[in-house]
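A.B. asks: sequence unknown, structure follows:
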């Protein structure tokens, strides 16, 4: 059994044909956590290779040790090998993490004003922000989209950038090196796309986005239409090079008290996008389509399922999401994550208890155990290593044809 097959079988609800459950992590680790582990003796180049971007609409990490070009933001594999190396150090199953992103990040950065207290900057996403010196603080002065006119201007800019940078040659250069290993199952691929709630929010800003569902509904639908058209064109080619076992859409449409939009709003604006793109992705070989959202998303599970979504990650325990209770209510929904990161901080006894809590779902299948988000910076290295050792034991004991 190769690694891609093991991952897919782990996410099935059967042990037939499975040697053991996959031992994987939900997301790449936090840079602060890795820095603290380095003080405890971990040897890694993770923080030498990657850095957190300053622009809040840019997701994840970007390269630190080489120049970053516009195309690197679109055919995104900057995290792939640095994350792979550190996860291999920890003995995790091999996963290559990558993404495709529409060219929303496509403006030349420019300082617009400087004072001793702050500087105002046009950022790569086209938004204008004020950054305060000596403090990790900024304010959004002007979003890139505020109405129909600004969207049409930005849309024209996006399409110009798209046709300039998103070429077949660039695609092959970024993803091509992973073709052979993917085909052989030497590793599984975890692939990201920006979701249909997330993208308009980045363009409008958080609060204006929520008003835009009422004030500019056609703009939101047109943003999503652009996403769908580009995803169909690009993913139709990308998926001939690499085939993810798990592809997930970044949405973050929930908080601790529940979703940010109603079921009716979701069904009008978001669900039609999933109903169109998910069958297309599965026709191209994608086995599992997940949604990434923080917070308590459970009220929208029926809506997501009707739209064709298979499962969710990272299952935010500290937002009150009880994975065991949710699985009882929705027995066919798949999950990745759900292990309370704060229990790892406490040490072996708490880790054992958390595994015991999750055991009913582990035994049922359709679940890859992972940390809800990433290990916290306060996590001792030895506790995380214990968690991984225990995870490997659990996956051998309870998933597979010889499972108890």
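C.D. replies: Arrived safely, thanks for sending. Computed from a predicted structure; not experimentally measured. Residues are numbered from 1 along each chain as shown.

A.B. asks: CA only for contacts and neighbour counts going forward, please
C.D. replies: Noted.

A.B. asks: separation between residue 87 and residue 47?
C.D. replies: 14 Å (C-alpha to C-alpha, to the nearest Å).

A.B. asks: correction: residue 247
C.D. replies: Distance, residue 247 to residue 47, by C-alpha to C-alpha: 26 Å.

A.B. asks: Pull the contacting residues for residue 156.
C.D. replies: With contacts defined as C-alpha atoms under 8 Å, 6 or more residues apart in numbering, residue 156 has no neighbours.

A.B. asks: same thing with residue 251?
C.D. replies: By C-alpha under 8 Å, 6+ apart, the contact set of residue 251 is 194, 195, 196, 197, 198, 291, 292, 293.

A.B. asks: put this beside the first:
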């Protein structure tokens, strides 16, 4: 059997020399050094004996077989989503992109069939030892597993990931046996997670951080975004904004617009060429920051002032959104054109409260959606088809608009704040919308029996794919260390299938006497 040639698509009417940057299924499996490669007769549209069926969207829906480099039997790939599998380019030919519509996009549909790599009703391949998801048990690296989950393909298990922790949580856990100075990713046995290339799409240069006043356990600071705020020195509650550098068009033109020039050398690390070489040999999912079109403006100006600006100077609001988007595009374009292949892009917004969005869906669709689309089109042209938005609060009314804008992964789906449920999101939006999060942090503070029930409740969605479960925000200090360890044990047993490639977990040691004495009040003792 011959290998599929080229780094992009197979011969394509629009790209006869093979320069197409749209993705073929090989790219879903990681960089070219990946131990998994598609195999099939050269020059044919059959892979591993499974016919590639062209879909109306220009994608394919195959039952793919991949072969391990260096020997080993073929491993089946399951039928997958139409468009997400190969972006906007099929293996045999492109289809012209249809004219954009302001209407809502229709979610893609899963082809009937199980996760063991067979088309519906087809026989199982002979001689294959399958794991729980239809591939060799424990055989995938973190990058392959991420793509398999997010593209509804067979995988050995779910990634074990988290959102992170309050700084106070890890400090207080020292009183419960967490080793001081330990790396939580290593101690808790997390899979490689949230590794993002150090490319700066934010204010450049940032404002200098200045401590302006000491107030006992609190301090007044001016932060890197030019925001003057009152914050706690130890207990990190939400800081109180006192003043903002961005107030009007004059301050925008003087202080902020010059800091949003994209593509300048200061936005890239000095060792960027060495990092590019390092990334080519990675076995973990690598992300890239895709900015923020509302959340940053809200930080820079304050919620009330920004909300009034939308009505008092709509032209300036629209200009600020477009300027931020252009900064992101101008900064990412040379990186993407140089051939760096990212596994996902990450937006940050935090533009919803427990009762809904801070900006009306009508204005969101009018101003933000076209600018998101400019960013996601650039990413999609270079093979980045997983775009994650980090937004707290009730995102119900904005989620379909993000999906229309090419932002297809919702995170963290807060449960306690407004009753978010990843299962309900999947039922409402279908497999086109991927999900990360959805494990209520309040559950982690409750009885351990409830933690086990929550893990089991989410298991069907985990096995369906397109979903990576994590706590729905940073773990707060009211979650005991014993409860978090219980959650991880259950997650590793149910979602991780107890496979041997789970990373080892650390064992709590003796409680720190200093931490016990200092934080006994917080522990209720």
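C.D. replies: Nice, thanks for sending it over. Remember, it's a predicted structure, so these values are computed and weren't measured experimentally.

A.B. asks: picking that back up, which one's more surrounded, residue 247 and residue 47 of the first structure?
C.D. replies: Between residue 247 of the first structure and residue 47, residue 247 has the larger neighbour count (other C-alpha atoms under 10 Å), namely 21 against 18.

A.B. asks: which one is the more buried one nearest to, not counting chain neighbours?
C.D. replies: residue 191 (4.6 Å; C-alpha to C-alpha, 6 or more residues apart in numbering).

A.B. asks: Check which helix or strand that neighbour maps to.
C.D. replies: According to DSSP states H and E, residue 191 of the first structure maps onto strand 188-194.

A.B. asks: counterpart of the helix or strand following that strand in the second structure, which residues?
C.D. replies: Per DSSP H and E, the first helix or strand lying C-terminal to strand 188-194 of the first structure is helix 198-204. Residues 295-301 of the second structure are matched to helix 198-204 of the first structure when aligned by TM-score structural alignment.

A.B. asks: The matching stretch vs the first structure, average distance?
C.D. replies: For stretch 295-301 of the second structure, the mean distance to aligned residues of the first structure following superposition is 1.4 Å (mean C-alpha distance after the TM-score superposition for the first structure).

A.B. asks: what sits against the residue nearest to residue 247 of the first structure?
C.D. replies: Neighbour list for residue 191 of the first structure: 97, 98, 99, 100, 244, 246, 247, 248 [criterion: C-alpha under 8 Å, 6+ apart].

A.B. asks: If you drop the residues flanking it in sequence, what lies closest to the fifth one?
C.D. replies: Using C-alpha to C-alpha, 6+ apart and skipping residues adjacent in sequence, the residue nearest residue 244 of the first structure is residue 189, 4.5 Å away.

A.B. asks: After alignment, which residue of the second structure pairs with that neighbour?
C.D. replies: Per TM-score structural alignment, residue 189 of the first structure is aligned with residue 286.

A.B. asks: How about residue 97 of the first structure?
C.D. replies: Match for residue 97 of the first structure (TM-score structural alignment): residue 195.

A.B. asks: residues near the closest residue in space to that match that isn't next to it in sequence, how many?
C.D. replies: Sequence neighbours aside, residue 286 is the residue nearest to residue 195 of the second structure in space, at 5.5 Å (criterion: C-alpha to C-alpha, 6+ apart). Using other C-alpha under 10 Å, residue 286 of the second structure is surrounded by 19 other residues.

A.B. asks: ok, the contacts of residue 251 of the first structure in the second structure: which stay?
C.D. replies: Among the contacts of residue 251 of the first structure, the ones still in contact in the second structure (both residues aligned by TM-score structural alignment, their matches' C-alpha atoms under 8 Å) are 195, 196, 197, 198, 291, 292, 293.

A.B. asks: Which of the residues you listed has the largest number of neighbours?
C.D. replies: Neighbour max across those (other C-alpha under 10 Å) = residue 196, 26 neighbours.

A.B. asks: Please name the residues that touch that one.
C.D. replies: Residue 196 of the first structure neighbours (C-alpha under 8 Å, 6+ apart): 224, 227, 251, 270, 273.

A.B. asks: what do we get in the second structure for the third one?
C.D. replies: Correspondence of residue 251 of the first structure to the second structure, assessed by TM-score structural alignment: residue 349.

A.B. asks: Leaving out chain neighbours, which residue sits closest to its match?
C.D. replies: residue 295 (4.3 Å).

A.B. asks: Just to check, that neighbour is in contact with residue 348?
C.D. replies: Yes. Between residue 295 of the second structure and residue 348 there is a contact under C-alpha atoms under 8 Å: 6.8 Å.

A.B. asks: Share the number of residues neighbouring the closest residue in space to residue 261 of the second structure that isn't next to it in sequence, please.
C.D. replies: Closest residue to residue 261 of the second structure apart from its sequence neighbours, by C-alpha to C-alpha, 6+ apart: residue 327 at 5.8 Å. Neighbours of residue 327 of the second structure under the rule other C-alpha under 10 Å: 23.

A.B. asks: helices or strands up against the host helix or strand of residue 327 of the second structure?
C.D. replies: Assigned by DSSP H and E, residue 327 of the second structure belongs to helix 314-337. Packing partners of helix 314-337 of the second structure (3 or more C-alpha pairs under 8 Å, 6 or more residues apart in numbering; DSSP states H and E): helix 303-312, helix 369-381.
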